[in-house]
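Enquirer: Got a predicted structure here, sequence first:
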Amino acid sequence: MTLNLRSSKTVLLSLHMQNDIILREGKLGKLFSEQAEVRNIIKYSKELVHNARSSNIPIIHVCVRFKPDYSNLIANSTLLTAVKQTEALREGKWGGDIVSELQPLNGEPVISHQRVGPFYGTKLRHTLKKGGFESIILFGVATNIIVESTARVLSDEGYNVFVVEDCCSAATLEAHQASLESLSLLTKVIKVDEVLNNIS
């Protein structure tokens, strides 16, 4: 599987790069921020997004966020229960926003969802089909949750999927690495430098 960013059939998906998830002061920061900081994922992701925009590669931003009263949250998992208990990821609040370094530009779609994966009840699948994309580049937090769940569905649906390893992190390095080991069988795991070199 060859990465060809000069193709108009490539799109970049930014997954859950939100304040409550990846920043130390975020409501879920105790769980995810340490590895996000250690791995410098905001820095690398900012570089990735900047170069994608410069090369006219479309970007879609995916967020998980809920109504202020959590009436659209089904707490049927440990993770979603924690979201409700910590009052994280509320619509219209700082915590649910994308970090300032990766804020969407006008015209870049932002898709919000309320389940663990980004497809149920959203327009993401339709947006990708309408765009005529064949190759999809993913990055985000957490590797073993949103990145892996998204990559598995896209792989099953026939897309060429690329995971930018150094723009991803999980609660622990071990969880990140274990997820990548599984994903390497379904996707192409790459480094941000490979993307940038392809663009240049």
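Expert: That came through, no problem.
Enquirer: contacts, neighbours, all on C-alpha from now
Expert: Will do.
Enquirer: Tell me where this protein has helices.
Expert: 19-22, 29-38, 41-54, 78-86, 124-131, 148-156, 173-183, 192-199 (DSSP state H).
Enquirer: Contacts made by the longest strand along the chain with the rest, please.
Expert: Using DSSP state E to define each element, the chain has its longest strand at strand 160-169. Applying C-alpha atoms under 8 Å, 6 or more residues apart in numbering, the contact partners of strand 160-169 are 1, 3, 32, 35-36, 39-42, 44-45, 134-143, 147, 151, 154-155, 176, 180, 186-192.
Enquirer: ok, residue 95 touching residue 87?
Expert: No: at 9.4 Å, residue 95 does not count as touching residue 87 under the criterion of C-alpha atoms under 8 Å.
Enquirer: what number of residues lie near residue 69?
Expert: Look at residue 69: counted by other C-alpha atoms under 10 Å, it has 11 neighbours.
Enquirer: Check the gap between it and residue 178 for me.
Expert: Residue 69 sits 35 Å away from residue 178, going by C-alpha to C-alpha, to the nearest Å.
Enquirer: same thing with residue 195?
Expert: 23 Å.
Enquirer: Of these two, which one has the most company?
Expert: Using other C-alpha under 10 Å, the more surrounded residue of residue 195 and residue 178 is residue 195, with 19 against 12.
Enquirer: Quick one: residues contacting that one.
Expert: Contacts of residue 195 (C-alpha under 8 Å, 6+ apart): 3, 5, 48.
Enquirer: right, and the last one touches residue 197 too?
Expert: So the one you mean is residue 48. No: using C-alpha under 8 Å, residue 48 makes no contact with residue 197, being 10.9 Å away.
Enquirer: who's more crowded, these two?
Expert: With neighbours defined as other C-alpha under 10 Å, residue 48 and residue 197 compare such that residue 48 has more, 20 against 9.
Enquirer: Show the contacting residues for that one.
Expert: Here residue 48 is in contact with 192, 195-196 (C-alpha under 8 Å, 6+ apart).
Enquirer: got these as TSV, with distance to residue 63 columns?
Expert: Listed next are those as TSV, based on distance: C-alpha to C-alpha, whole Å:
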residue	distance to residue 63
192	22
195	23
196	25
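Enquirer: try it against this one:
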Amino acid sequence: MQVPENVAEMCRPGASAVVVYDVQVGILAHVRDREGLVRRIGDVLTAARAAGVPVLYVRHVSLPPTHMGVAALRTAMAWQRLERAADVRSAFPPDADHTQLVAELTPAAGEPVFDKLGMSAFVGTPLEAVLRDRGTSAVLLVGAVLEIGIEPTARHAADLGFLPVVVDDACGVVEPAAAQRSLDSLDYSLLSHRCSAAEAVAALRG
């Protein structure tokens, strides 16, 4: 069995895929250095597409309050800083303008976009099945927000037997201190890996 010894070997074409997490209008509006982030994500996507590495998108959507259960309502109350469930609104209706992917990072022809309700990109989507069917071992994570959804996605990927690679400067941050805690926690677990966008591009180019 060949075990990759570094990120460059993990990200080689034929064994890797890029997951673009929540690059939505209403989410990227809150990240720091939006323009730089979009540019770095774009660089990774360009390299992946040129190398024939699959690119898959996920985006966050919300149920209408009439169809939310206890957990969804409690989560919405926390995020919307509400004390009553009756005041909850749907934060990301599927058809809302702010729910759409930003124009600069529009999927190329044939690249799928999976809608999700939770934080892990693997919960409630066919992402795992698609990656396994392709024989993918390493998953490069780019998008936003690092300290909210990318950290749990990286952890979930590791538990599923993938090698998660967090392209840290291609992951948007809202609160730097929280983002650093997420990175420190991922590093401590020894189950995920990190690289820069430049390193990811170099690896994808072979």
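Expert: Nice, thanks for sending it over. These numbers come from a predicted model, not from an experiment.
Enquirer: what separates the equivalent of residue 38 of structure 2 over in structure 1 from residue 113 of structure 1, distance-wise?
Expert: Under the alignment (TM-score structural alignment), residue 38 of structure 2 maps onto residue 42 of structure 1. Per C-alpha to C-alpha, residue 42 of structure 1 is found 22 Å from residue 113 of structure 1.
Enquirer: Residue 17 of structure 1 too?
Expert: From residue 17 of structure 1 across to residue 113 of structure 1, the span is 14 Å (C-alpha to C-alpha).
Enquirer: Now for those two: what residues contact both?
Expert: Residues touching both residue 17 of structure 1 and residue 113 (C-alpha under 8 Å, 6+ apart) are residue 63.
Enquirer: Between those two, which has more neighbouring residues?
Expert: Using other C-alpha under 10 Å, the more surrounded residue of residue 17 of structure 1 and residue 113 is residue 17, with 29 against 20.
Enquirer: Map that one across to structure 2 for me.
Expert: Using TM-score structural alignment, residue 17 of structure 1 pairs with residue 23 in structure 2.
Enquirer: Isn't the match of residue 38 of structure 2 up against residue 101?
Expert: Yes: look at residue 42 of structure 1 against residue 101 with C-alpha under 8 Å: they come within range, at 7.3 Å.
Enquirer: Show me which of these two is the more surrounded one.
Expert: Legend: neighbour count by other C-alpha under 10 Å for residue 42 of structure 1 and residue 101, higher for residue 42 (22 against 13).
Enquirer: quick one: that one from residue 17 of structure 1, how far?
Expert: For residue 42 of structure 1, the distance to residue 17 of structure 1 equals 8 Å [C-alpha to C-alpha].
Enquirer: what touches both of those two?
Expert: residue 102.
Enquirer: residues near the corresponding residue of structure 2 for residue 163 of structure 1, how many?
Expert: By TM-score structural alignment, residue 163 of structure 1 lines up with residue 166 in structure 2. By other C-alpha under 10 Å, the residues close to residue 166 of structure 2 number 27.
Enquirer: cool, residue 68 of structure 2 as well?
Expert: 16.
Enquirer: where's it relative to residue 90 of structure 2, distance?
Expert: Noted for residue 68 of structure 2: a distance of 9 Å to residue 90 of structure 2, by C-alpha to C-alpha.
Enquirer: same thing with residue 114 of structure 2?
Expert: With distances taken as C-alpha to C-alpha, residue 114 of structure 2 is found 19 Å from residue 90 of structure 2.
Enquirer: Residue 147 of structure 2 now?
Expert: Going from residue 147 of structure 2 to residue 90 of structure 2 by C-alpha to C-alpha gives 22 Å.
Enquirer: about what we covered before: ok now do the match of residue 38 of structure 2, which residues does it touch?
Expert: 36, 101-102, 167.
Enquirer: what does residue 157 of structure 2 give?
Expert: 122, 139, 163-164 are the contacts of residue 157 of structure 2 under C-alpha under 8 Å, 6+ apart.
Enquirer: Could you identify the most distant pair in the residues you listed?
Expert: 122 and 163 (13.9 Å; C-alpha to C-alpha).
Enquirer: Pick out whichever of those two has more residues nearby.
Expert: Each of residue 122 of structure 2 and residue 163 has its neighbours counted (other C-alpha under 10 Å); residue 163 has more, 24 against 20.
Enquirer: where's the counterpart of residue 114 of structure 2 in structure 1 relative to residue 153 of structure 1, distance?
Expert: In structure 1, the residue paired with residue 114 of structure 2 is residue 111, using TM-score structural alignment. Counting by C-alpha to C-alpha, the gap from residue 111 of structure 1 to residue 153 of structure 1 is 16 Å.
Enquirer: Comparing the two, which residue is more hemmed in?
Expert: Neighbour totals were compared for residue 111 of structure 1 and residue 153, and residue 111 leads with 18 against 15 (other C-alpha under 10 Å).
Enquirer: Disregarding flanking residues, what is the spatial nearest neighbour of the more buried one?
Expert: residue 62 (4.8 Å; C-alpha to C-alpha, 6 or more residues apart in numbering).
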